[in-house]
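Participant: Just need the structure, nothing else, for what follows:
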Amino acid sequence: MSLNVWGYLDEYANEREELLQAVDAVFSSGRLVLGESVRGFETEFAAYHGIAHCVGLDNGTNAVQLTLESLGIGAGDEVITVANTAAPTIIAIVGSGATPVFVDVLADSCLMDTGQVESAITPRTKALLPVHLYGQCVDMAPLRGIARAHGLAIVEDCAQAHGARQHGRPAGTMSDAAAFSFYPTKVLGAYGDGGGVLTGDDAVAAKLRRLRYYGMEDEYYVVHTPAHNSRLDEVQAEILRRKLGRLDGYIADRRAVARRYEEGLRDVPGLQLPRTVPGNDHVFYVYVVRHPRRDHILAQLRRHGINLNVSYPWPVHTMTGFAHLGYRKGALPVTEALADSVFSLPMYPTLKKDDQDRVIEAVRNAAAVAL
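Facilitator: Here you go, the predicted structure:
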């Protein structure tokens, strides 16, 4: 049997009846756009985080872009972030009209090196955009200090950190606003695209609601500022409402899988396992390991029907689509080294112990041959 990183079909089999009930509830309501399901999810997701507002959007990319726009960030401005992220983070910055400026990441956690941020600030810098990667948070205390000192906004990219915490504070509550993706693979995933923004700022929330709805407010056809069509779909919102109640359970199951990997792989020569930063509660969106002969190990595993993901094989600053930013190979040495060595083991709440044992044995055998 082939095994990969994600577990869509297992989840659907386990939750099928409730998911179909969610779809039927929306179709039976007669309100298919910005109805009770979106409002309900927004209220419940905000309450889960203990924050005033959630604004539902159509995807995580637009969640980042519209958040920047809601903060008045655009053409001529710079946003400091990392290249060790999925390209949509950077696409969103460019889409807002701003210019991404990259700092490197820490080798042990793969997260933003906050010690490099202050030296990257210029008179054009308007925001810091930390990416909470793989399921745990960037060190936010120094970023908040830098932001206060320089009058900068902070936007958290929480696409991979639903339910993660830092010193007890939920990811998404340590900034001016925070963007989430609800893509199906996420810790809290829909059955299609979806996104959202958390903020405690009434004005930012109000602007986001206008930006997602053509620039309109209460009265249809009255456009205050031309904007976007970026609404969260009612069906996806209702599915997310049902799944939100399971989020803590999903996280507990992911942590159990992570502990089993730790126990089975901690003594494998050359294999570096994930490190949870002190103060962080890791939710293990992905279980990312490192090995100097990564490609050899992946080839060996494919022969056994185990197909693993690499997050990420091409740093964003090296992609041709961002060549105009002017970065060259060698500009971000830690990010580039990670791209040559990281790979993700299967990680999802329904991963069976037998399948996990199969992965552990295959990785151990492949690593032994690799050395």
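Participant: When you work out contacts or count neighbours from here on, use the C-alpha atoms and nothing else.
Facilitator: OK.
Participant: quick one, what contacts the residue nearest the centre of the chain?
Facilitator: Most central in the chain under Cα atoms, centre = their mean is A159, positioned 2.0 Å from the mean C-alpha point. Residues near A159 by Cα atoms under 8 Å, 6 or more residues apart in numbering: 60, 132, 179-182, 186.
Participant: From the residues you listed, which land in strands?
Facilitator: Among the contacts of A159, DSSP state E puts 179-181 in strands.
Participant: out of those, which one sits closest to T225?
Facilitator: Nearest to T225 among the ones in strands among the contacts of A159 is A179, at 21.9 Å by Cα to Cα.
Participant: neighbours around that closest one, how many?
Facilitator: Using other Cα atoms under 10 Å, A179 is surrounded by 30 other residues.
Participant: Mind naming the longest helix for the chain?
Facilitator: With secondary structure taken from DSSP state H, the chain has its longest helix at helix 8-29.
Participant: Output the contacting helices and strands for the next helix or strand after that one.
Facilitator: Sequence order places helix 36-49 as the next helix or strand after helix 8-29, per DSSP states H and E. Applying 3 or more Cα pairs under 8 Å, 6 or more residues apart in numbering; DSSP states H and E, one finds that helix 36-49 contacts strand 53-57, helix 234-244.
Participant: Closest one of the contacts of A159 to R241?
Facilitator: Closest to R241, out of all of the contacts of A159 and judged by Cα to Cα, is F182, at 11.7 Å.
Participant: so the closest one sits right up against A190, yeah?
Facilitator: Yes. Under the criterion of Cα atoms under 8 Å, F182 makes contact with A190 at 5.5 Å.
Participant: between these two, who's got more neighbours?
Facilitator: Legend: neighbour count by other Cα under 10 Å for F182 and A190, higher for F182 (26 against 22).
Participant: check contacts around the more buried one.
Facilitator: Counting by Cα under 8 Å, 6+ apart, F182 makes contact with 59-60, 159, 188-190, 193-196.
Participant: Before we compare anything, build this one as well:
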Amino acid sequence: MKVKFYSPQREYHEKKEEFNSAISKVIESGNFILGDEVSNLEESIKKYTGAKYAIGVASGTDALVIASDILGFKDGKEVITSPFTFLASASCLSKHNAKPVFVDVDEESFSLDANKIEEKITDKTVGILPIHLFSQMCNMDKIMSIAKFHNLRVLEDAAEAFGMRWKGTGSLYKHSGTVGDMGVFSFFPTKTLGAYGDAGMIVTNDDELGKLAKMFRVHGASKKYHYDYIGYNSRLDTIQAAVLSIKLKYIDNAIEKRAAVAKWYEERLSDCEYVRFPKIKGEQKGVYYVFNILAEKRDELAAYLKENEIGNSIYYPIPLHLQKCFSYLGYKEGDFPIAEKLSKEVIALPIYPEITEDEVDFVCNTIKKFYKR
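Facilitator: As a prediction, the model looks like this:
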């Protein structure tokens, strides 16, 4: 049996007529840049997340770069974030000549350890960039309390966190990206809400920040050919917005199916002593964008899965502080031992709403066979 890590064709064939109709409508209209589908999607995202503003941009990476610029994460200022994440979570700071300041992660959740933030705050610190990934949000109660006390801005990297909601000690669940000053989503095809190409979005509840984001995505223009800022050319493609609007209608069902798949994995691998699962911590509603395990002999297991035609991925094999591009920051091996340890053990298994129980059985049985060799 061959099990792909991700298979967009299944969803497409299930809803082929809807996708084809939406795409054809855009092509026939000829309105390819910031067309009606973009504004319609933005309204739908606002309604779904509870954000006051939703601004579509070309990618999740662009969303981070633009939001970092708007929040003043630049010109030698320091921003605290995690080393155990995708490049864009920190490169968005370096692009503006800000300094990423890393703190280690929590070993059980893989999330930025909020208890280690304050020791890294200096007179140059202007913000915190928590990353919601590995199926859960960071401890936003603690992070927002620290930010308020030290007068820091918070940019939530919710690129992998669409659908996740945090309650903490509050009375209401808040969608990822809407707790801090600004938040960003990526709609890269593999994401929980994924386009058929690159796409992203910025959300905020702040009037001024929302106004700036709308301007910054169109070269910094307040109106056509009137430029108040040096901005960006980063607009959500109208065809991608049309695709995303179709998928958004089914997002809750997709999230439920992902949770069911995660439960299959946990049930079938719970008796495997060589495998451990991350824990979702705090009062929140997680979303299984990926399903990660911590596995002994991880690299050998990855190779064995590949030999048996089972897709897998490693998020992330090298923490950011040890990446060549960040060598100028002066970090060394051993500075963040938990992130470094996790990077040698973590492996992601196939998970998407259309995967079958038989396929999950095959993946789990193959993992057990590997450890019985």
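Participant: what's the TM-score here?
Facilitator: TM-score for the superposed chains, counting by TM-score structural alignment, normalised by the length of the first structure: 0.97, backed by 368 aligned residues with a Cα RMSD of 1.1 Å.
Participant: quick revisit: would you mind giving the ones in strands among the contacts of A159 of the first structure as TSV with distance to S341 of the first structure added?
Facilitator: TSV is the format used below for these (distance: Cα to Cα, whole Å):
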residue	distance to S341 of the first structure
A179	28
F180	27
S181	26
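Participant: from the residues you listed, which single one is nearest L3 of the first structure?
Facilitator: For those, the minimum distance to L3 of the first structure (Cα to Cα) is 24.6 Å, reached by S181.
Participant: And what about the residue nearest to the centre of the first structure, helix, strand or coil?
Facilitator: Following DSSP: H, G, I helix; E, B strand; the rest coil, A159 of the first structure is assigned to coil.
Participant: Mind listing what's buried along the longest helix of the first structure?
Facilitator: Buried residues in helix 8-29 of the first structure, counted by 16 or more other Cα atoms under 10 Å: 19, 22-23, 26.
Participant: thinking again about what came up before, so which of the contacts of F182 of the first structure is the most crowded?
Facilitator: Counting neighbours by other Cα under 10 Å, A159 leads the contacts of F182 of the first structure with 31 neighbours.
Participant: and of the contacts of A159 of the first structure, the nearest to P88 of the first structure?
Facilitator: G60 (8.1 Å).
Participant: about what we covered before: for the buried residues of helix 8-29 of the first structure, give me a markdown table that also has distance to D295 of the first structure.
Facilitator: Shown next, in a markdown table, are these (distance: Cα to Cα, whole Å):
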| residue | distance to D295 of the first structure |
| --- | --- |
| L19 | 38 |
| A22 | 42 |
| V23 | 42 |
| V26 | 46 |
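Participant: Run through who's touching stretch 333-348 of the first structure.
Facilitator: With contact meaning Cα under 8 Å, 6+ apart, stretch 333-348 of the first structure is reached by 3-7, 83-84, 104-107, 110, 253-254, 257-258, 284-295, 308-315, 329-330, 356, 359.
Participant: With stretch 20-38 of the second structure instead?
Facilitator: Residues from elsewhere that reach stretch 20-38 of the second structure, judged by Cα under 8 Å, 6+ apart: 56, 235-239, 241-243, 245-246.
Participant: start to end distance for it?
Facilitator: Stretch 20-38 of the second structure stretches 17 Å from its first residue to its last (Cα to Cα, to the nearest Å).
Participant: Next: stretch 109-119 of the second structure.
Facilitator: Start and end residues of stretch 109-119 of the second structure are separated by 21 Å (Cα to Cα).
Participant: can you check stretch 157-171 of the first structure too?
Facilitator: Distance between the two ends of stretch 157-171 of the first structure: 9 Å, counting by Cα to Cα.
Participant: Flag every buried residue along that stretch.
Facilitator: Buried residues in stretch 157-171 of the first structure (16+ other Cα under 10 Å): 157-166, 169-171.
Participant: got the contact list for F162 of the second structure?
Facilitator: Taking Cα under 8 Å, 6+ apart, we find F162 of the second structure in contact with 176, 185, 192-193, 287.
Participant: Please repeat the previous calculation with a cut-off of 7 Å.
Facilitator: 176, 185, 192-193 (Cα atoms under 7 Å, 6 or more residues apart in numbering).
Participant: from the contacts of stretch 20-38 of the second structure, which single one is nearest F149 of the second structure?
Facilitator: Of all the contacts of stretch 20-38 of the second structure, F149 of the second structure sits closest to G56, with 31.5 Å by Cα to Cα.
Participant: ok, how many other residues are close to the closest one?
Facilitator: 30.
Participant: Surely it and G200 touch.
Facilitator: Yes. The pair G56 of the second structure and G200 qualifies as a contact (Cα atoms under 7 Å) at a distance of 6.0 Å.
Participant: anything in contact with each of those two?
Facilitator: The contact sets of G56 of the second structure and G200 overlap at L236 (Cα under 7 Å, 6+ apart).
Participant: whereabouts in the second structure does stretch 324-336 of the first structure align?
Facilitator: Under TM-score structural alignment, stretch 324-336 of the first structure corresponds to residues 328-340 of the second structure.
Participant: do stretch 230-238 of the first structure as well
Facilitator: On the second structure, the counterpart of stretch 230-238 of the first structure by TM-score structural alignment is residues 234-242.
Participant: same deal with stretch 171-189 of the first structure?
Facilitator: The aligned range for stretch 171-189 of the first structure is 176-194, by TM-score structural alignment.
Participant: how far out from the middle of the chain is the matching stretch?
Facilitator: Centroid separation for stretch 176-194 of the second structure versus its chain: 6 Å, with Cα atoms, centre = their mean, to the nearest Å.
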